[in-house]
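K.L.:
Model the structure of this input:
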Amino acid sequence: MYNAFFDYLKKYSATPLSGEDKAMIRRNFTPFKLKRKEYFLQAGDICMDYGFVVNGAMRMYSVDDKGQEHIIRLGLEDWWMGDRESFFNRIPSRYNIDALEPCELLVLKREGDAELMEKVPAYTEMKLKLDQAAEIAHNRRLTSALSDTAGKRYADLIERYPAFAERFPQHIIASYLGVNKDTLSRVKRKLKLK
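P.N.:
You can find the predicted model right below:
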């Protein structure tokens, strides 16, 4: 399980991990399993752990006053799941995070994150690169939601994350894109005709 994370760090950092670095990572990350439909976080709770997905599929979502789910984030292997605002500010989360498939994660507490940032250069380098990538992805998604058609949003999503179409049900993809599943069905039919 830890080897998956060590391999992940190599993708984001040119700094090699020492034996001491690996030992510190093992001390700070705890293996954690979720069954399908089991919560990692529920709205109203404080996010005490941040999870690195080793295996499985997850979603982060809010529920409006009408009971409608709004998917904020989807996660597969080598993705991170947690509510950053709640995790770092110790405030109740607005989001639910649950498993859509059985999941294996490595979870980290805030204090562990701080220790790794201070003492493991490869971890720090990875976090900086992920923060940059997350900002770019957030801005793209927001701009797309404001100005692109449903068809363009779907095509872009599948181009960037082809595994999403294979791993997530259509109603989950539709919610993530901000459309209903009938609209997504029409979009997919149009794309097949092209």
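
K.L.:
contacts and neighbour counts: CA atoms only from here.
P.N.:
OK.

K.L.:
Could you pull up the residues touching P169?
P.N.:
Contacts for P169 (Cα atoms under 8 Å, 6 or more residues apart in numbering) come out as none.

K.L.:
Now the host helix or strand of A134: buried residues?
P.N.:
In the assignment (DSSP states H and E), A134 maps to helix 121-147. With burial defined by 16 or more other Cα atoms under 10 Å, the residues of helix 121-147 counted as buried are P121, A122, Y123, T124, E125, M126, K127, R141, S144.

K.L.:
which residues in the protein form strands?
P.N.:
Counting by DSSP state E, the chain has strands at residues 29-34, 39-41, 49-55, 58-63, 69-75, 80-81, 96-99, 103-109.

K.L.:
just to revisit the earlier point, turn the buried residues of helix 121-147 into a markdown table, columns for distance to S86.
P.N.:
Shown next, in a markdown table, are these (distance: Cα to Cα, whole Å):
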| residue | distance to S86 |
| --- | --- |
| P121 | 25 |
| A122 | 25 |
| Y123 | 21 |
| T124 | 21 |
| E125 | 23 |
| M126 | 21 |
| K127 | 18 |
| R141 | 22 |
| S144 | 26 |
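
K.L.:
which one of the residues you listed is nearest G44?
P.N.:
Set against G44, the nearest of the buried residues of helix 121-147 by Cα to Cα is R141 (25.7 Å).

K.L.:
what's the spacing between that closest one and E135?
P.N.:
According to Cα to Cα, to the nearest Å, R141 and E135 sit 10 Å apart.

K.L.:
Confirm for me that G51 is in contact with K109.
P.N.:
No - counting by Cα atoms under 8 Å, G51 stays clear of K109, with 9.1 Å between them.

K.L.:
structure for this one too, so we can compare:
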Amino acid sequence: MFEVFRKYLDSRISLTDEQFDRITSVATLKKLRKKQYLLQQGDVWRFNAFIQKGCVRVYTVDDKGLEHVLSFAQENWWTGDRESLLTGNPAKFNVDAIEDSEIVLIAKPDFDLICKEIPVFNDMVHDIIQRSFVASQNRIHASISYTAEEKYLDFVKKYPDFAVRIPQHMIASYLGVTAETLSRVRKVSAKK
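P.N.:
Down below sits the predicted model:
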């Protein structure tokens, strides 16, 4: 049931079987069908979520009904609305499945306790947060500095799996361009 999660943890830290059993004793596995919500805007997010299988997106919908994709997450990535998790305030974002997915959920109080009980797990979490912060800085820089073509080429370079796995209109939303602009950019970059 948690084989992928175990493989992921083993690739990052050394855990005993007892420690892994402790972690999974507070974990649940949630299966999502394509387009099914993991979180809806306005609900309070209470979990740390690990993608064991599939792909999800984090996004919001504006007053005009336009979607604004903040991030994608695939196998071996973590996802959710961090602000809602930390503050207990209603989520600003939706999280839904782009593909049929399996998510390992650990409630915040249990996750915090595991971090205290298993220092190497806590170190891993700290490293993930640091890397996430750097990725966010780089994304903001690209968003305000790059042309549409540079944004797309940077996206494809960093996330080649996403470029073939995620619908183009979602990628366009993530890049902050229209679907038409993305189509034009893809044609121009394919000719180069």
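
K.L.:
just to revisit the earlier point, which of G51 and K109 of structure 1 has more residues huddled nearby?
P.N.:
Just comparing G51 of structure 1 and K109: by other Cα atoms under 10 Å the higher neighbour count belongs to G51, 21 against 17.

K.L.:
Trace the more buried one over to structure 2, please.
P.N.:
Using TM-score structural alignment, the equivalent of G51 of structure 1 in structure 2 is A49.

K.L.:
K190 of structure 1 now?
P.N.:
Under TM-score structural alignment, K190 of structure 1 pairs with V188 in structure 2.

K.L.:
K151 of structure 2 - how many residues pack around it?
P.N.:
K151 of structure 2, neighbours per other Cα under 10 Å, totals 23.

K.L.:
Can you find the partner of it in structure 1?
P.N.:
Per TM-score structural alignment, K151 of structure 2 is aligned with R153.

K.L.:
any idea how far the residue nearest the centre of structure 2 is from F162 of structure 2?
P.N.:
The C-alpha lying nearest the average C-alpha coordinate of structure 2 belongs to A73 (Cα atoms, centre = their mean; 3.2 Å). Distance of A73 of structure 2 to F162 of structure 2, given as Cα to Cα: 9 Å.

K.L.:
Superpose on structure 2 and give me the mean offset of the helix holding A134 of structure 1.
P.N.:
For helix 121-147 of structure 1, the mean distance to aligned residues of structure 2 following superposition is 0.8 Å (mean Cα distance after the TM-score superposition for structure 1).

K.L.:
Near the aligned partner of F40 of structure 1 in structure 2, how many other residues are there?
P.N.:
For F40 of structure 1, the aligned position in structure 2 is L38, judged by TM-score structural alignment. If you count neighbours by other Cα under 10 Å, L38 of structure 2 ends up with 20.

K.L.:
Also W78 of structure 2?
P.N.:
By other Cα under 10 Å, neighbour count at W78 of structure 2 equals 18.

K.L.:
got the contact list for the aligned partner of it in structure 1?
P.N.:
Superposed on structure 1 with TM-score structural alignment, W78 of structure 2 falls opposite W80. By Cα under 8 Å, 6+ apart, the residues touching W80 of structure 1 are Y50, G51, F52, V53.

K.L.:
can we see that at 6 Å?
P.N.:
G51, F52 (Cα atoms under 6 Å, 6 or more residues apart in numbering).

K.L.:
Over to G51 of structure 1?
P.N.:
By Cα under 6 Å, 6+ apart, the neighbours of G51 of structure 1 are W80, M81, L105, L106, V107.

K.L.:
So it versus T30 of structure 1, what's the distance?
P.N.:
9 Å.

K.L.:
where do the contact lists of these two overlap?
P.N.:
Each of L106, V107 lies in contact with both G51 of structure 1 and T30 under the rule Cα under 6 Å, 6+ apart.

K.L.:
of all the buried residues of helix 121-147 of structure 1, which comes closest to F168 of structure 1?
P.N.:
Out of those, the member with the shortest distance to F168 of structure 1 (by Cα to Cα) is R141, at 18.3 Å.

K.L.:
Alright, I will stop here.
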